[in-house]
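Q: the following comprises the amino acid sequence and a computationally predicted model.
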Amino acid sequence: MNKIILVTGATSGFGKAIAEQFAANGWDCIITGRRAEKLTALSEQLVLNYGVKVLPLVFDVQDRHAVFAALTSLPTEWKQIDVLVNNAGLALGRDNFETASIDDWDTMIDTNVKGLLYVSKAVLPYFTAHNKGHIINIGSTAAKEVYANGNVYCATKSAVEAISKAQRIDLLPHRIKVTAIHPGAVDTEFSLVRFKGDAAKAKAVYDGYQPLVAEDIAATVFYCANLPEHVCINDLVITCTAQANSLTTFKG
């Protein structure tokens, strides 16, 4: 019987790369996202390329009722989830606290923090039922050092770090692993979303150095998920060679 991974935000970036990495290694995949067309296309691709089973679920992690409706009523054959990757997240704007949009703040908090909590809470009974499971939360180097004009995005990723620590403590009796992975600069749709479709601004973020790519993060998640039962990587920071932390990048 194949192992099962659940990946949120699987329509692009980290989530898509993670689903592809695990499917390529024989894992069945539950993939979630807001964009039905992209989710369906990925589902068909994974089945065709790797011969695994895929369950696509269309919902927005911000929507508490949609999350619980979808995840608490899984078909029996999908309830033996081995790994949950809380990947869905975003940055919106890079603005001074004085001028930043409150709507952007709400969206980041609702997605990056509340969405992660909703999905974790909905999936947890599948783990506790057999005292086994692994939650992998995608954080950011923004959780480690706050940078100018990062305000609420940095706050949400700091929350992801704190929630991961709390999950790790509270879920110990159930033998549930919790890993927080904190990527630095990665060339995905992230900056394009942050700058609301401004391709020139998004591209400029990565000028002068070689950033990570989504497949680097997928490989890291796969490594963490496939360690022996008694081994758990609790907290992992990953950057490209040109980056020291969220504040310091060498562009040459």
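A: Nice, I can see it.
Q: only C-alpha atoms from now on, for both contacts and neighbour counts.
A: OK.
Q: how close does Cys29 get to Asn49?
A: Using Cα to Cα, to the nearest Å, Cys29 is found at 13 Å from Asn49.
Q: nope, Arg64 is what I meant
A: Counting by Cα to Cα, the gap from Arg64 to Asn49 is 33 Å.
Q: same question for Leu57.
A: From Leu57 to Asn49 the distance is 20 Å (Cα to Cα).
Q: these two: which is more packed in?
A: Between Leu57 and Asn49, Leu57 has the larger neighbour count (other Cα atoms under 10 Å), namely 20 against 11.
Q: that's a strand at the more buried one, yeah?
A: Yes - assessed with DSSP: H, G, I helix; E, B strand; the rest coil, Leu57 lies in a strand.
Q: so Val54 sits against Leu39, correct?
A: No - applying Cα atoms under 8 Å, one finds Val54 not in contact with Leu39, separated by 10.4 Å.
Q: what's the helix or strand for Ile5?
A: strand 4-7 (DSSP states H and E).
Q: which strands or helices does that strand pack on?
A: helix 13-24, strand 28-33, strand 83-86 (3 or more Cα pairs under 8 Å, 6 or more residues apart in numbering; DSSP states H and E).
Q: just put the ones you listed in TSV and tack on mean neighbour count.
A: Below are these laid out as TSV (neighbours: other Cα atoms under 10 Å):
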stretch	mean neighbour count
helix 13-24	23
strand 28-33	25
strand 83-86	25
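Q: for Cys154, which of these is the nearest?
A: strand 83-86 (17.0 Å; Cα to Cα).
Q: joint contacts of Val54 and Leu39?
A: Here Val54 and Leu39 have Ile31 as joint contacts, going by Cα atoms under 8 Å, 6 or more residues apart in numbering.
Q: where exactly do the helices run in the protein?
A: 13-24, 36-50, 64-71, 102-108, 116-128, 151-170, 190-194, 199-204, 214-225 (DSSP state H).
Q: indicate which one of the ones you listed is closest to Leu236.
A: helix 214-225 (9.3 Å).
Q: and the angle from the closest one to helix 13-24?
A: Helix 214-225 and helix 13-24 are oriented at 60 degrees to each other (axes from the mean of the first three to the mean of the last three Cα atoms, to 10 degrees).
Q: and helix 214-225, what's buried?
A: For helix 214-225, a neighbour-count test (16 or more other Cα atoms under 10 Å) marks 214-218, 221, 224-225 as buried.
Q: included below, for side-by-side comparison, is a second structure:
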Amino acid sequence: MTDAIPAPVPSRIPVRGDGHFPVRRIYCVGRNFADHAREMGAAAPASKAERGQPVFFLKPADAIVVDGIVPYPHGTHDLHHEIELVVALGRDAPAGVLDADAAETLVFAYGVGLDLTRRDLQAAAKAKGLPWDTGKAFDHSAPVSELVPAHDVGALDALTLTLQINGETRQHGALSDLIWDVGDILHELSKLYALRAGDLVFMGTPAGVGPLQIGDAFVARLDGIVELRGEIAVPTGTGVA
């Protein structure tokens, strides 16, 4: 049986050393740094025992940007940056709920990315109790660096995230401050989804999120490991930004 239309080519991310990582699905974690939760007006847990449940949302796999060129999206006047650790899974999860201590054995590589957000659309949806999809899951909303194999990264707790816009530091946070670490998040995701090789997880952002304008240059770093350089370009197509 032949396809009625050509099969879409999957998004692929370069892997340091050799090859590319085909993206199956993009999971994102909201409010995973206490300081960012507070700046967004949400309560932050005082301890792990008070964490409750993580907030998850998804982006389409073709939202990936690997060359750093991000057209300003249509439909918004308030595009925001959110720097995040990106986790790439290289193995399918076994059936059932993953144990948090074993979950990280699924991890193939790490990178750094931006969870770009149409903040005005997200805020309007929140105010009406509606889903965030239009604020989060749009074209070019997931710029990401090359991926670095996990064995070359080492302990995450020693690393920090830093985002500069036009040379000014906007965000900086230690991965030791994550409310839910990688193992915790994969454990929680496995309660809801069948995790597979090719999945990405954007792990949440520290405080300091803010607006981006056409012409802004950004440098996102997983300090000492990898960086993502890019810029916000003029909108594409005929829509109105």
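A: Thanks, I have it. The shown structure was predicted, so the numbers you read here are calculated from the model rather than taken from an experiment.
Q: any idea what the TM-score comes out to?
A: TM-score of the superposed chains, computed with TM-score structural alignment, normalised by the length of the second structure, equals 0.29; 119 aligned residues with a Cα RMSD of 5.8 Å.
Q: can you say which of the helices of the first structure is packed in most?
A: Of all these, helix 13-24 has the most neighbours on average by mean count of other Cα atoms under 10 Å, namely a mean of 23.
Q: what's it packed up against?
A: strand 4-7, strand 28-33, helix 36-50, helix 214-225.
Q: what's the closest of those to Phe14 of the first structure?
A: Using Cα to Cα, the nearest of those to Phe14 of the first structure is helix 214-225, at 4.9 Å.
Q: which helices and strands does the closest one pack with?
A: Using 3+ Cα pairs under 8 Å, 6+ apart: helix 214-225 of the first structure touches helix 13-24, strand 176-183.
Q: could you rerun that using 6 Å?
A: helix 13-24 (3 or more Cα pairs under 6 Å, 6 or more residues apart in numbering; DSSP states H and E).
Q: and the helix it packs on with helix 36-50, angle?
A: 30 degrees.
Q: now helix 13-24 of the first structure against strand 28-33, angle please.
A: 160 degrees.
Q: got a list of what Pro56 of the first structure touches?
A: By Cα atoms under 6 Å, 6 or more residues apart in numbering, the residues touching Pro56 of the first structure are 30-32.
Q: how close does the closest residue to it other than its chain neighbours get to Gly15 of the first structure?
A: In space, and not counting its chain neighbours, Pro56 of the first structure is closest to Ile31: 4.9 Å by Cα to Cα, 6 or more residues apart in numbering. Remark: distance between Ile31 of the first structure and Gly15 of the first structure (Cα to Cα) = 8 Å.
Q: what do you get for Pro125 of the first structure?
A: On the measure of Cα to Cα, Pro125 of the first structure and Gly15 of the first structure end up 23 Å apart.
Q: go on, Cys29 of the first structure?
A: 11 Å.
Q: ok, and the closest non-adjacent residue to Phe57 of the second structure?
A: Cys28 (5.3 Å).
Q: oh, I was asking about Val123 of the first structure
A: Leu71 (6.6 Å).
Q: ditto for Arg229 of the second structure
A: Val219 (4.5 Å).
Q: quick one, what contacts the one you found?
A: Counting by Cα under 6 Å, 6+ apart, Val219 of the second structure has contacts 163-164, 228-229.
Q: quick one: which of those has the most company?
A: Leu163 (29 neighbours).
Q: can you tell me how far it is from His20 of the second structure?
A: According to Cα to Cα, Leu163 of the second structure and His20 of the second structure sit 25 Å apart.
Q: please apply the same query to Val55 of the second structure.
A: The value you get for Val55 of the second structure to His20 of the second structure, if Cα to Cα is used, is 29 Å.
Q: follow-up on the earlier one: now the helices of the first structure in TSV, with distance to Asn86 of the first structure?
A: Shown next, in TSV, are these (distance: least, Cα to Cα, whole Å):
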stretch	distance to Asn86 of the first structure
helix 13-24	9
helix 36-50	16
helix 64-71	13
helix 102-108	14
helix 116-128	6
helix 151-170	10
helix 190-194	16
helix 199-204	24
helix 214-225	11
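Q: of these, give the one that comes closest to Ala180 of the first structure.
A: Taking these one by one with Cα to Cα, helix 151-170 is closest: 6.2 Å.
Q: angle of that closest one against strand 176-183?
A: 160 degrees.
Q: between helix 151-170 of the first structure and helix 116-128, how many degrees?
A: 20 degrees.
Q: other SSEs contacting helix 151-170 of the first structure?
A: Packed next to helix 151-170 of the first structure, using 3+ Cα pairs under 6 Å, 6+ apart, is no helix or strand.
Q: from Asn151 of the first structure, how far out is Gly33 of the first structure?
A: 26 Å.
Q: with Thr32 of the first structure instead?
A: Where Asn151 of the first structure is concerned, Thr32 of the first structure sits at a distance of 28 Å (Cα to Cα).
Q: ditto for Ala69 of the first structure
A: Taken as Cα to Cα, the span from Ala69 of the first structure to Asn151 of the first structure is 33 Å.
Q: check Leu48 of the first structure too.
A: 43 Å.
Q: ok, Asp216 of the first structure next?
A: 27 Å.
Q: with Thr128 of the first structure instead?
A: Taken as Cα to Cα, the span from Thr128 of the first structure to Asn151 of the first structure is 36 Å.
Q: could you do Val47 of the first structure as well?
A: For Val47 of the first structure, the distance to Asn151 of the first structure - Cα to Cα - is 41 Å.
Q: one more: Ile5 of the first structure?
A: Here the criterion is Cα to Cα. By it, Ile5 of the first structure lies 32 Å from Asn151 of the first structure.
Q: perfect, I'm done here.
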